[in-house]
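>>> Sharing a model that was predicted from the sequence below.
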Amino acid sequence: MLFKDRTAAGQVLAKKLADYANRPNILVLALPRGGVPVGFEVAKALNAPLDVLVVRKLGVPDNEELAMGAIASGGVRILNQSIVNQFQIPDEVIARVAVQQERELKRRENMYRGDRPFPDLKGQTVILVDDGLATGATMWAAVMSVKQQQPKEVVIAVPVAAPETCEEMQSKVEKIICANTPTPFYSVGLWYEKFPQTTDDEVRELLNKANNHHQPLLFGK
């Protein structure tokens, strides 16, 4: 399955989540930036509110696409110990990368949310959406961040994933939906005809569109 773009991928994914449509206490949390166009389509189809959970990959120095770990809102930090050991990455290097990414995480949170509070997740069914899963490091950090708030249920939903990552994540949440698990996988972007970088402006525009319809539900505490 080759997706035309993230919008089309979100529409396909939404059909696989149809059982969650029009339910109370459902929240779609997209991982910016690429997960937001996907999550927007999911939220729209399910008639559910949309927000973002900012997660940052901790890339291996000189090979930043390879994740040695990830951080997420709420002070979550995870490490891929096998990658750390394989590349013999010292603690001080990990700490330096983490500080850099923490700075970017806070910048994005401020840009996307401003002074709006993070939604209360307690008792909610949270659907975590991204444009794909490769190593799963950022999604696992997102799951840990969400579980700190005691949701009723955590669902992972992605258009495409490495088969082994999708299988591994099944034990971490109540439900996972990977619409496409191709073998060989290689990378997320290979399974999209168009895979441009999503911009900060696009993220804010989609959040504003979604929140115009669901603001009382999302942010009422």
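Structure's in. What do you need?
>>> CA atoms for contacts and neighbours, from now on please.
Fine.
>>> And the lengthiest helix in the chain, what does it pack against?
When the chain is scanned for its longest helix (criterion: DSSP state H), the result is helix 91-113. Judged by 3 or more CA pairs under 8 Å, 6 or more residues apart in numbering; DSSP states H and E, helix 91-113 is in contact with strand 55-60, strand 63-72, helix 200-219.
>>> Report the distance from that helix to the chain centre.
From the chain centre to the centre of helix 91-113 is a distance of 16 Å (CA atoms, centre = their mean, to the nearest Å).
>>> Buried residues of it, list them for me.
Neighbour-count burial for helix 91-113 flags 94, 98, 101-102, 105, 108-109, 112 (criterion: 16 or more other CA atoms under 10 Å).
>>> need the next SSE after it, C-terminal direction.
With elements assigned by DSSP states H and E, the helix or strand that comes after helix 91-113 is strand 125-129.
>>> So which elements touch the helix or strand following that next one?
Proceeding N to C from strand 125-129, the next assigned helix or strand is helix 137-147, under DSSP H and E. Here helix 137-147 is seen to pack against strand 55-60, strand 63-72, strand 76-79, strand 153-160 when contacts are counted using 3+ CA pairs under 8 Å, 6+ apart.
>>> Next up, a structure to set beside the first:
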Amino acid sequence: MVRDAPALMFADRDEAGRLLAAELAHRLESDHSRPLVLALPRGGVPIGVQVAARLGGDLDIVLARKIGAPGRPEFGVGAVAEDGPPVFDEGTLAHLGITADDLSATVDAERAELARRVRRYRAGRPAPVAAGRTVILVDDGLATGATARAALRWLHGRSPRRTILAAPVCAPQARDALSAEGDADAVVCLSAPPEFRAVGQWYDDFHQLTDEDVDAAMRGFAHA
């Protein structure tokens, strides 16, 4: 049973990241290894900066893209991460009367965008090495959990010692489903309000981030 977390409002991603980092520091008091913090761009990067700074961890990114329903790109029915297979919500597909094959063109388009982001954000660097490490996957919030699910399954093939999924705010259904599926050893949400409708609802400042914002945040962390 995952206990309900209280509803919280965050001023911005930096504040949310600091609060999440404090909670993770408390939970990891007995883990003296240097964690690998992996952020989901774009919104997860400011969160990851705060978490990695507080925990003395390494910071990198993992890339995943939502797969939208036909004609409703904002409605996620699955996701794909880097070179991993697409992960679909089979119940949602059945409800909509579609199959994974019906989404092949969408998957191809999202893979192309993933390839662009890999080139943009990594600039030739290899994917982070997670083997044997405590890995904390962070985002600015979990709505359906689709992108986090795809990223976790991508990570599973890289043999981390322990995997923690962490976000400041989560839809209770996404939190509970991800906890039950077992792709992460722990799911940490500061807030899981029953009235959750969208991640941005719980931030005073939830402006859209750009590739340049991601670059600046990663450079700032590296130079700190």
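Received the coordinates, thanks. Note that the structure is predicted; figures quoted are calculated from it, not measured.
>>> quick one: the longest helix of structure 1 to strand 55-60, angle?
Relative orientation of helix 91-113 of structure 1 and strand 55-60, computed by axes from the mean of the first three to the mean of the last three CA atoms, to 10 degrees: 150 degrees.
>>> Superpose on structure 2 and give me the mean offset of helix 91-113 of structure 1.
Once the two models are superposed, helix 91-113 of structure 1 sits on average 0.8 Å from its counterpart in structure 2 (mean CA distance after the TM-score superposition for structure 1).
>>> Give the residue farthest from the middle of structure 2.
Gly97 (27.8 Å; CA atoms, centre = their mean).
>>> counterpart of that residue in structure 1?
Aligned by TM-score structural alignment, Gly97 of structure 2 pairs with Gln88 of structure 1.
>>> how about the residue most central in space within structure 1, what does it touch?
Centroid-nearest residue in structure 1: Leu31, 2.9 Å away (criterion: CA atoms, centre = their mean). Contacts for Leu31 of structure 1 (CA atoms under 8 Å, 6 or more residues apart in numbering) come out as 52-55, 128-130.
>>> Under the alignment, what does it map to in structure 2?
In structure 2, Leu31 of structure 1 lands on Leu40 (TM-score structural alignment).
>>> if we can go back for a sec, in CSV: the contacts of Leu31 of structure 1, plus distance to Leu27 of structure 1 and neighbour count.
Putting these into CSV (distance: CA to CA, whole Å; neighbours: other CA atoms under 10 Å) gives the following:
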residue, distance to Leu27 of structure 1, neighbour count
Val52, 10, 23
Leu53, 11, 27
Val54, 15, 25
Val55, 17, 29
Leu128, 9, 25
Val129, 11, 33
Asp130, 14, 25
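>>> quick one on the thing from earlier: for Val158 of structure 1, which of the helices and strands packed on helix 91-113 of structure 1 is the nearest?
When those are compared by CA to CA, strand 55-60 sits nearest Val158 of structure 1, at 15.6 Å.
>>> Summarise which helices and strands the closest one is packed against.
strand 63-72, helix 91-113, helix 137-147.
>>> give me the stretch of structure 2 that it matches.
Residue correspondence for strand 55-60 of structure 1 in structure 2, counting by TM-score structural alignment: residues 64-69.
>>> By how much does that stretch deviate from structure 1 on average?
Once superposed with structure 1, the aligned residues differ from stretch 64-69 of structure 2 by a mean of 0.4 Å; criterion: mean CA distance after the TM-score superposition for structure 1.
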